[in-house]
Structure formats: C-alpha cells, structure tokens
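[1] Sequence below, structure please.
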Amino acid sequence: MKRVLVVDDSRTSRRVLKDILDKAGYEVTGEAINGKEAVELYDRLLPDVVTMDITMPEMDGIEALKQIRKAHPDAVIIMVTAAGQKEKMMEAVKLGAAEFVAKPFVEETVLEALEHVAAEQAKD
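    Below you'll find the predicted structure:
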C-alpha cells in the first residue's frame, strides 16, 4: 500500500501532499489536476490509494470517485475536503470513499488516514 495517485487542481496542495508522502516513504505514481484526468490515470497506473480533492474543474472528485469505483470496486480513495463540505462528504461515504483528510493538510492526519486504509485492507 505504497503507490499513491494525488488528485487536486491546486498545484500547491499537490506539492504539500507529495512532500508529506515522500517523507513518509510513499511513492507518488501520478498527479492529476481534475477528476477526468484522475479516472484516466487510475486505469493506467492502478495505484494502491488515491487522494482525491472534492472541488475541481471539469469533473469533481465525487464523479471521479463514482467512475473509478465502478470500474475498480476495490479502489481505495481518500477524499480531500475543504471546510463546509459536509454534504459532499456524506455522498462520498455512500459512494465508497475509504477515508477523509481536511485542508489545510496536517501531516499526522494525512499519514493516519493512509495507515487506517492500509489496516482495513490488511483485514480483507
């Protein structure tokens, strides 16, 4: 559970997340700037886990989550949320999001979310 696809339309957010992941020994296998790119990259890279921003242009994280999980029911997707996105979070849970991380990123929280999904997968 080490290969991560980072999806966020903000270059800064991607960089911060990538730094956290690199430092913790995760391999960022790809970066996407919207949901459409995320779906295409997922099919090509088959990462262990995806960090998916909810609010993005072209295709949002919820729609990308739907499409990826439809094609890959075992996909592990951690949703990245900004303040005040409770409804979107609830929808993402129903659609199979594995975990949530809030912006601005807190290193411990990001790593805890990754460890949590790894532990859940180990149980299956």
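
[2] going forward, measure contacts between C-alpha atoms and count neighbours the same way
    OK.

[3] For residue 87, what is the enclosing helix or strand?
    Counting by DSSP states H and E, the element that carries residue 87 is helix 86-94.

[4] Sorry, slip of the keys, the one I care about is residue 114.
    helix 107-123.

[5] just to revisit the earlier point, please name every helix or strand in contact with the following helix or strand past the helix holding residue 87.
    Later in the chain than helix 86-94, the nearest helix or strand by DSSP H and E is strand 99-102. The contact analysis (3 or more C-alpha pairs under 8 Å, 6 or more residues apart in numbering; DSSP states H and E) places strand 99-102 against strand 77-81, helix 107-123.

[6] Now show me the structure for the sequence below, then we'll compare the two:
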Amino acid sequence: MAKVLVVDDAKFMRMTLTNILQKGNHEVVGEAENGQEAIDLNESLKPDLITMDITMPEVNGIEALKRIKASASDVSIVMCSAMGQQKMVVEAIEHGAKDFIVKPFDETRVLDAIDRVLN
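    Next up, the predicted model:
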C-alpha cells in the first residue's frame, strides 16, 4: 500500500482522486490545494507518491515538482492535466515526473498509471 499525497486546487478533483486511490488500496495521507502546500506536506508526510495538478495558485505544479525533486528525489510524482496541456506535461517529465493522468479522471487509467509508477 502506497502513501499518496493528492495535490489539486479543486476540492472536487481531490475527492475524486482520493476515492479512486482508496479503491485501489492506496492510503491518501494528505491533500494540498497549491504547490506551496504540496512542498510543505511532502516534508512532513514523506509520501511514496504525489499526484500533482499542473495549474494551481501560488506555486504551480511544475515549480512544486522541481522543488520537491530537489529535496526528495526518491518520491514519485504523477502529474494531472486537463486536455491541451501536453507542452507542460513534457516539461514536467523532463523535470522528473514519472507519468501523467488526464482529467476528467478515468478510474482504471488512474490506477494503472499509479501501479506502473510504483512497481
């Protein structure tokens, strides 16, 4: 069972992702609504995996990814993006993201991506 931090500025998206992850027997250890919170919670919660939205207030997902990877290179990060953000997804993967999932979330696809990254 992986410890997962769910990061998205939309509460509905966090709830949806949390439900999917719990069905897949993963433990959601925390939620963050912006990149700065994600950076802080990564320090205290030490998750195995972070699902990271790209577009967020304060610190966006790409910047949070860079900062988290600089201090905790072993954490796996999966980016969450809406359609049409391919350029940002490519940038995220160049900076160490392991995979990406597209919104709206498809339960099977989300769990497949998470399992791929963790194994």
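
[7] where does the TM-score land?
    The TM-score (TM-score structural alignment, normalised by the length of structure 2) is 0.98; 119 aligned residues with a C-alpha RMSD of 0.7 Å.

[8] Of the helices and strands packed on strand 99-102 of structure 1, flag the one that's most buried.
    strand 77-81 (a mean of 24; mean count of other C-alpha atoms under 10 Å).

[9] Once aligned, what mean separation remains between it and structure 2?
    With mean C-alpha distance after the TM-score superposition for structure 1, strand 77-81 of structure 1 departs from structure 2 by a mean of 0.3 Å once superposed.

[10] Can you get me the centre-to-centre distance for that strand and its chain?
    Its chain's average C-alpha position is 4 Å from that of strand 77-81 of structure 1, according to C-alpha atoms, centre = their mean, to the nearest Å.

[11] what does stretch 36-46 of structure 2 give?
    So, by C-alpha atoms, centre = their mean, the centroid of stretch 36-46 of structure 2 is 12 Å from its chain's centroid.

[12] what does that stretch correspond to over in structure 1?
    Counting by TM-score structural alignment, stretch 36-46 of structure 2 pairs with residues 36-46 of structure 1.

[13] so the residue most central in space within structure 2, which of the three states?
    Most central in structure 2 under C-alpha atoms, centre = their mean is residue 51, positioned 1.3 Å from the mean C-alpha point. Here residue 51 of structure 2 is strand, with the state taken from DSSP: H, G, I helix; E, B strand; the rest coil.

[14] I'd say it and residue 9 touch.
    No: in this structure residue 51 of structure 2 lies outside contact range of residue 9 using C-alpha atoms under 8 Å: 11.9 Å.

[15] wait, what's in contact with the residue nearest to residue 109 of structure 1 when sequence neighbours are not counted?
    Spatial nearest neighbour of residue 109 of structure 1, excluding adjacent residues (C-alpha to C-alpha, 6 or more residues apart in numbering): residue 101 at 6.8 Å. By C-alpha atoms under 8 Å, 6 or more residues apart in numbering, the contact list for residue 101 of structure 1 reads 78-81, 109-110, 113.

[16] re earlier: and the residue nearest to the centre of structure 2, what is it in contact with?
    Neighbours of residue 51 of structure 2 in contact, by C-alpha under 8 Å, 6+ apart: 4-7, 77-80.

[17] Next one: the spatially most distant residue from the centre of structure 2 from residue 40 of structure 2, what distance?
    Most distant residue from the mean C-alpha position of structure 2: residue 84, 17.9 Å away (C-alpha atoms, centre = their mean). Here residue 84 of structure 2 is placed at a distance of 29 Å from residue 40 of structure 2 (C-alpha to C-alpha, to the nearest Å).
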